[in-house]
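In: coords please:
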Amino acid sequence: MISHQERIIVVQSNITQLQVDAVVNAANSSLLGGGGVDGAIHRAAGSELLTECRKLNGCKTGNAKITKGYKLPAKWIIHTVGPVWQGGNHNEDELLASCYLRSLELATEYEIKTIAFPAISTGAYRFPMERAAKIAVTETSKFLKSNNSLEQVIFVTFGQEAYDCYLKVIQMNE
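Out: From the prediction side, this is the model:
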């Protein structure tokens, strides 16, 4: 059996082009598209995604909802709304941890085997990268220890700094 640490990898890539069962979208609460990863996923998936998202009535911070992947290589898109960084005293850590947990729970519910996460909340929402990476890796590792349905979790980074940060956090977690 593969250990939970070996089921986690980091890549520097374009999340919209990955051959995985599901990609996670760092969405805003409307789920109707935006900038960064959210905009890229909406553009790559096509207009049908927006049509489906309009029927979901948004999503609360820390929660997640699932749609089809449409024109993406991924069959599913899990939309999660990360917290806006406000200095760390407004439950940002707990809300971000909840994004990962809810996304992983949905993945299990939909029998997803491979999932790719962006660095949720680290772009326009300004969550500090290393702190966000620690939360992402910790929550994912904890989940994988008690759940064998997921075969691989990929953290997809944009840029060398984020890539190096995730690798460092994963090595510290081993």
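In: C-alpha only now, for contacts and for neighbours.
Out: OK.
In: Now do the contacts for the residue positioned nearest the centre of the chain.
Out: The centroid of the chain falls nearest to residue 117 when counting by CA atoms, centre = their mean (3.2 Å). When contacts are counted by CA atoms under 8 Å, 6 or more residues apart in numbering, residue 117 touches 15, 23-25, 153-156.
In: any chance of those in CSV, plus distance to residue 32, secondary structure and neighbour count?
Out: Formatted as CSV, those follow (distance: CA to CA, whole Å; DSSP: H, G, I helix; E, B strand; the rest coil; neighbours: other CA atoms under 10 Å):
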residue, distance to residue 32, secondary structure, neighbour count
15, 18, helix, 26
23, 16, strand, 32
24, 15, strand, 32
25, 11, strand, 32
153, 25, strand, 26
154, 24, strand, 19
155, 23, strand, 24
156, 22, strand, 23
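In: got TSV for those, with distance to residue 49 too?
Out: Shown next, in TSV, are the contacts of residue 117 (distance: CA to CA, whole Å):
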residue	distance to residue 49
15	16
23	13
24	14
25	12
153	23
154	23
155	23
156	21
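In: and this one, so I can compare the two:
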Amino acid sequence: MITTMKGNLTGLDFDIIVDPNDETLTADVNSVSRKIFREAGYEMSMHCRNLDGCAVGHAKMTLGFRLPSLAVIHMAVPHYIDGEHNEDIYLEACYWNTMCMAYEFMEHNHMEKVHIAFPDLPTYPYHFPREEACRIAVDAVNRIQREYPDTQAVQVSFICDDEQSYLVYKKELRSR
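Out: Here you go, the predicted model:
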């Protein structure tokens, strides 16, 4: 199941939330990451320093620390240049790798299902066109769940900070 809603990602009670970060996995990348790191507390920053970064298109997991979520998956999001540098492929890989980690988390913790919350990808500093980033995200999750039916136990929500993003995700999900 894939849904969208407006809200503050860090205040919602999901099993896993996703941090759209860069290769450094630091809190200074964008407003969503800053909120996640601030609410999680200094332990997350310390833990991420020990992860030694993350390649673009890949993801790494930490505990949720002081967040209501059990875990945070930090995905290293590509920067959009002009659409001619495989940005879409790297972004899709972020969703594939994050969904795989969520499924493994569910299996490892003997859960029947897991609910993961992705933020709408911040257009700054990544510069992805909003509609394209949304389409890539929804396409990736749909394809993963279609090709690997067991991953349907991973319930996905896209959490939007603003009305414009919410309407873009709502429209994209309704078109399916």
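In: Just name the closest of the contacts of residue 117 of structure 1 to residue 121 of structure 1, please.
Out: residue 25 (10.6 Å; CA to CA).
In: what's near enough to touch the closest one?
Out: 37-38, 41, 77-80, 117-118.
In: one more time with 7 Å, if that's ok
Out: Contact analysis of residue 25 of structure 1 by CA atoms under 7 Å, 6 or more residues apart in numbering lists 37-38, 77-80.
In: all strands of structure 1, in order?
Out: Chain-ordered strands for structure 1, with DSSP state E as the definition, fall at 8-12, 22-27, 64-68, 76-81, 114-117, 152-157.
In: Report the mean deviation for the fifth one after fitting onto structure 2.
Out: Going back to what we said before, that points to strand 114-117 of structure 1. Aligned to structure 2 and superposed, strand 114-117 of structure 1 gives a mean residue distance of 0.2 Å (mean CA distance after the TM-score superposition for structure 1).
In: how close does the equivalent of residue 52 of structure 1 over in structure 2 sit to residue 13 of structure 2?
Out: Under the alignment (TM-score structural alignment), residue 52 of structure 1 pairs with residue 47 of structure 2. Using CA to CA, to the nearest Å, we find residue 47 of structure 2 at a distance of 22 Å from residue 13 of structure 2.
In: hang on, the earlier thing: pick out whichever of the contacts of residue 117 of structure 1 sits closest to residue 68 of structure 1.
Out: Using CA to CA, residue 23 is the member of these that lies nearest residue 68 of structure 1, at 10.3 Å.
In: Spit out the contact partners of the counterpart of that closest one in structure 2.
Out: Counting by TM-score structural alignment, residue 23 of structure 1 lines up with residue 17 in structure 2. By CA under 7 Å, 6+ apart, residue 17 of structure 2 lies in contact with 69, 71-73, 116-118.
In: hmm, try it at 6 Å
Out: Neighbouring residues of residue 17 of structure 2 by CA atoms under 6 Å, 6 or more residues apart in numbering: 72, 116-117.
In: Among those residues, which one sits closest to residue 87 of structure 2?
Out: residue 117 (22.0 Å).
In: What does residue 36 of structure 2 correspond to in structure 1?
Out: Checking TM-score structural alignment: residue 36 of structure 2 goes with residue 41.
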